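In: next comes the sequence, and after it the predicted model I'd like to discuss.
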Amino acid sequence: MFSDLSAQKEGSSLLCRPSEDQGPVFDRMSLAYSPCSERYTVGERSFSRQYAHIYAARLMQMRPLLSERAKQKWGSDVLIRKLCDLQTGEQCCIVGTLFKRMDLQPSILKEISEEHNLLPQPARVKFISETDELILEDELQRIKLEGNIYKDKCVTGSVIAIYGAEKNDGKFTVEDFCMADLPPQSPRPTLSSDRFVLLVSGLGLGSTHADSMLGLQLLVDMVTGQLGDQGEQSGAATISRVLLVGNLLSQNTQDADAATKPKYLTKKTQAGSVEAIRLLDEMLLQLVASVPVDVMPGQYDPTNFTLPQQALHRCMFPLSSVYPTLQLVTNPHQSHIDGVRFLGTSGQNVCDIQRYSSMDDHLEILEDTLRLRHLAPTAPDTLGCYPFYQKDPFILEECPHVYFSGMAPTFQSKLVTGPDGQECLLVTIPDFNSTQTACLVNLRTLTCEPISFSAFSADEDEDSEMNVSH
């Protein structure tokens, strides 16, 4: 792994006597790269359409896949019915979209109820309760579900196949259910040497934590070869690409009152994001002069709020945008790096599922979306989404080799396998502003390891040392 490549070489310590010669020059590996995020690029934007169209398109695309999966699981002779053709007591399979009725789900109707002097709803981290109900619906009808199905783990918008029978009370008793599972996957090329892609999320520029800037500068110096001895520099040369995965700016740069203030009160004031963008441009300038960089927007970055988030505008980066190594991409983002297919988001989809289900582990949620074959099942119900009309771009038509999500509380990785031999590396990228940790993905072995840049903090002793570990 990367730590082995960066091991100290004999006679290369920083404490050694300086030599007369200039020292070796390490050439950075260059990898073949092709972006594949055209499906997440929104052209003419129209919000005049109803959101029912995206649910209909999602069900239409997923029904053939789930029908085939149901036959593989429950036998080729299984009856696949639509809700309008159900007969009481008949064992059959239904393919439909889940709807989770939740009493605690935030609603604009509850917010305006303050006009009637009602108490506001308390702040909640999760919105699930014992009274939640699961409903399955297709193009024409809906039916309540009971039985062998994990109500708390399910979320609205998931398309699944259920097996069971309708009882006399009008409810469908579920005996078993299945998801679409991993989509087909193109073979991964065999690489002869180790080469790495660095994943970083949540730089949080503009925050009040001054020590986070020291960790960020250590990261930049390590990638550009300005940090460490010859062993560290030769290891840094194997980092062939950097992906900045969302939340480049801190939440502190969001001024909610600025839009409602009178113009004369904000005439000579400057938005908090202006200085943060300038810092980001200067940091990118150091990186793109040495290594190709992909920049994904996140929840607090200056682009559209609804998914898919469009790429940041190049005019915001006058210094770094002149370099061809800077790639401003969408969220979600998909690309081929040396034949390895990368796909990921800045974490909004995972955090939203965490709020509306019993799952807390980001890695478990990430695997669940992969097996559902859908990046953001809760969009557009509780997650902002563009009202697509004919096709749902968040459906996974091809299995990635590396599937990542940003803004996680901790680093986690896992290699999952599919029914047809698919292999996918799941990576949750921690918030760099709070953890000072990035992730290194080895394209040859399809493994991932964290790399930490711990700096001084108030909780540590004054004589504690900085640590760059991996």
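Out: Good, I have the coordinates. Keep in mind that what you see is a predicted model, and the values were worked out from it rather than measured.
In: drop to CA atoms for contacts and neighbour counts, all remaining ones
Out: OK.
In: what residues sit buried inside the strand ranked longest in the chain?
Out: Longest strand of the chain, by residue count under DSSP state E: strand 92-101. Judged by neighbour count (16 or more other CA atoms under 10 Å), strand 92-101 contains these buried residues: 92-100.
In: likewise for stretch 136-153?
Out: Buried-residue list, stretch 136-153, by 16+ other CA under 10 Å: 136-138, 142-146, 149, 151-152.
In: one more: stretch 211-221?
Out: Taking 16+ other CA under 10 Å as the criterion, stretch 211-221 shows 211-216, 218-221 as buried.
In: and what of stretch 222-242?
Out: Under 16+ other CA under 10 Å, the buried positions of stretch 222-242 are 222-225, 227-242.
In: what's the answer for stretch 423-441, then?
Out: Quick answer for stretch 423-441 (16+ other CA under 10 Å): 423-433, 435-441.
In: swap in stretch 184-192?
Out: Those buried within stretch 184-192 under the rule 16+ other CA under 10 Å are 184-185, 188.
In: before we go on, here's another structure to hold up against the first:
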Amino acid sequence: MELENMAQSSFILNQLKQNQQPVSKGQKLELDIKQSNRFSLPSSNQNIKAQNSYIYCIRYLSMSKRFKIEHLKDSNFVEAIQNIQNLNGRVKVMGTIFKVMKLKPYYFQQYTEIKIADSVQNEEICYLEDKSGRIKLEFTNCQLNLPNNTSKTIKIEDLITGIVVMIEGQIVGNNIVNVQRINLPDFIDPPIYKPLNQTTYVCLMSGLNYDLENNTTKLRHLIQYLQGNLYFGYGNEISSNISQIIIAGNLYGNQRDAKSCLTGSIKQLQDFKQLYNQLQENIKGVDELLNELANIIPVAIMPGQNEPVSQMFPQSPLQRAHFGESFEKNTKIQFLTNPSEFNLGNIQFVGTSGQNIQDIKKQQNIKDQQDIDLIEMNLFYGHLAPTLHDTLIQQQQFTNDPFIIEQLPNIYFVGNMKKFGTKRLLNNLRIISIPQFSETGIICLVNLSTFECFSFEIQ
């Protein structure tokens, strides 16, 4: 088995060999992450009076400007939904999708035993809303027109709450439209990609799920690989040219026993003390791990679902107090928000730790869809987290909607997915699905000089 794994790694390295230019260790390029304040929380003394409807209105007004002008000039176009009441025949109208799901998994139910697959049922009802009213939508052989000039047939279970669309269909009853076509907003061009002159890599990973009681062999091998001690030849040259590590959420493992230890008897109190001690050991272990990583390569960390920070979106950076040893010994650790937007080597990155895509899965029929396809559709929607305020809870400090994609990045990555995947949608735009390292041992490497991306498995 060990020989088979070595052969597999050797094959991967040989595949990379043709595109890899040998560079000595002394020539490693130093890069700085320049994080924007797009997802940073406003000052706590700001008085926020806006309700969720205000955010939906901002989203609608912003997204409605991105539809092609020929749609607005169509004789069947109706500016407000309430005007449909007195019409017959074919109509075209803009609005926000809202799904009524019998088993909708609200965010306060996320820790119950309800499974994601159980929330998608045939009893779903779909509405289109704007500030003037709502209409009920029915679907018969409906086509979804995508911004990349392709289309596909969709059903009601393929839609999600919160996306702004333009529908075309036939009025079949009082405030009921049978939809034949759905149009999404136009794509915005990403910034120009400026390749670096020197070969350098960014290492993307997620889901370390550190747990001292479980086997940490993969993490030890990861450190050895980054040190250049695990492989030789071209594999060593790749690791020596990694200029930045980005961890997209879930440093800590999910403490599944916490729920049973919160209340009750003396035994439960004893269990809670034991769990508390385990948490302390895990926090200390993560601190030591980050210290080792940062001694090799600068590390940037995004919080995730398992981290000891607020679970409301966007998540604030992790507290430095949890990493006393790391900050005492080096300054190569940077804490990012989740989602995060930053510039690295003149390349624009946007990434999340996966909660936005996981929540979309709760509202969709995803049996035949890959994670990378969901990430692609996420960009097509023009919004990073359209299900916010419905099944994904958002911080209330914002008076705008920071999740609207006003400018496409060069690289959009999502952590804690099931499988690795990547697509180059445009010449200047790449999307990446990052699997959990604890489950797969996979890290993702992006060559900033060629814009290529590949996975590498740590055994």
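Out: Nice, thanks for sending it over. In this text the structure is predicted, and so the values were computed from the model without any measurement.
In: structure 1: which residue goes with residue 385 of structure 2?
Out: Under the alignment by TM-score structural alignment, residue 385 of structure 2 pairs with residue 376 in structure 1.
In: burial count for that match?
Out: 25 (other CA atoms under 10 Å).
In: same check, this time on residue 248 of structure 1
Out: 27.
In: what does residue 256 of structure 1 give?
Out: So residue 256 of structure 1, with other CA under 10 Å, has 8 neighbours.
In: how far away is it from residue 262 of structure 1?
Out: 13 Å (CA to CA, to the nearest Å).
In: show me what contacts residue 59 of structure 2?
Out: 164, 401, 404 (CA atoms under 8 Å, 6 or more residues apart in numbering).
In: trace the last one over to structure 1, please.
Out: Read that as residue 404 of structure 2. Under TM-score structural alignment, residue 404 of structure 2 pairs with residue 395 in structure 1.
In: how about the contacts made by that match?
Out: Residue 395 of structure 1 neighbours (CA under 8 Å, 6+ apart): 58, 373-375.
In: give me the subset of the residues you listed lying in helices.
Out: Among these, DSSP state H puts residue 58 in helices.
In: now tabulate the contacts of residue 395 of structure 1 in a markdown table and tack on distance to residue 178 of structure 1.
Out: Listed next are the contacts of residue 395 of structure 1 as a markdown table, based on distance: CA to CA, whole Å:
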| residue | distance to residue 178 of structure 1 |
| --- | --- |
| 58 | 17 |
| 373 | 12 |
| 374 | 14 |
| 375 | 17 |
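In: of all the contacts of residue 395 of structure 1, which comes closest to residue 122 of structure 1?
Out: Distances from residue 122 of structure 1 to the contacts of residue 395 of structure 1, taken as CA to CA, are shortest for residue 375 (29.8 Å).
In: not counting sequence-adjacent ones, nearest residue to the closest one?
Out: The spatial neighbour of residue 375 of structure 1 that comes closest, neighbours along the chain excluded (CA to CA, 6 or more residues apart in numbering), is residue 394 at 5.2 Å.
In: and the one you found, how many neighbours?
Out: Residues near residue 394 of structure 1, counting by other CA under 10 Å: 18.
In: what separates it from residue 339 of structure 1, distance-wise?
Out: Counting by CA to CA - residue 394 of structure 1 and residue 339 of structure 1 are separated by 22 Å.
In: got the contact list for the closest residue to residue 33 of structure 1 other than its chain neighbours?
Out: In this structure, residue 33 of structure 1 finds its nearest non-sequential neighbour in residue 337, 4.7 Å apart by CA to CA, 6+ apart. Shown in contact with residue 337 of structure 1 (CA under 8 Å, 6+ apart): 31-34.
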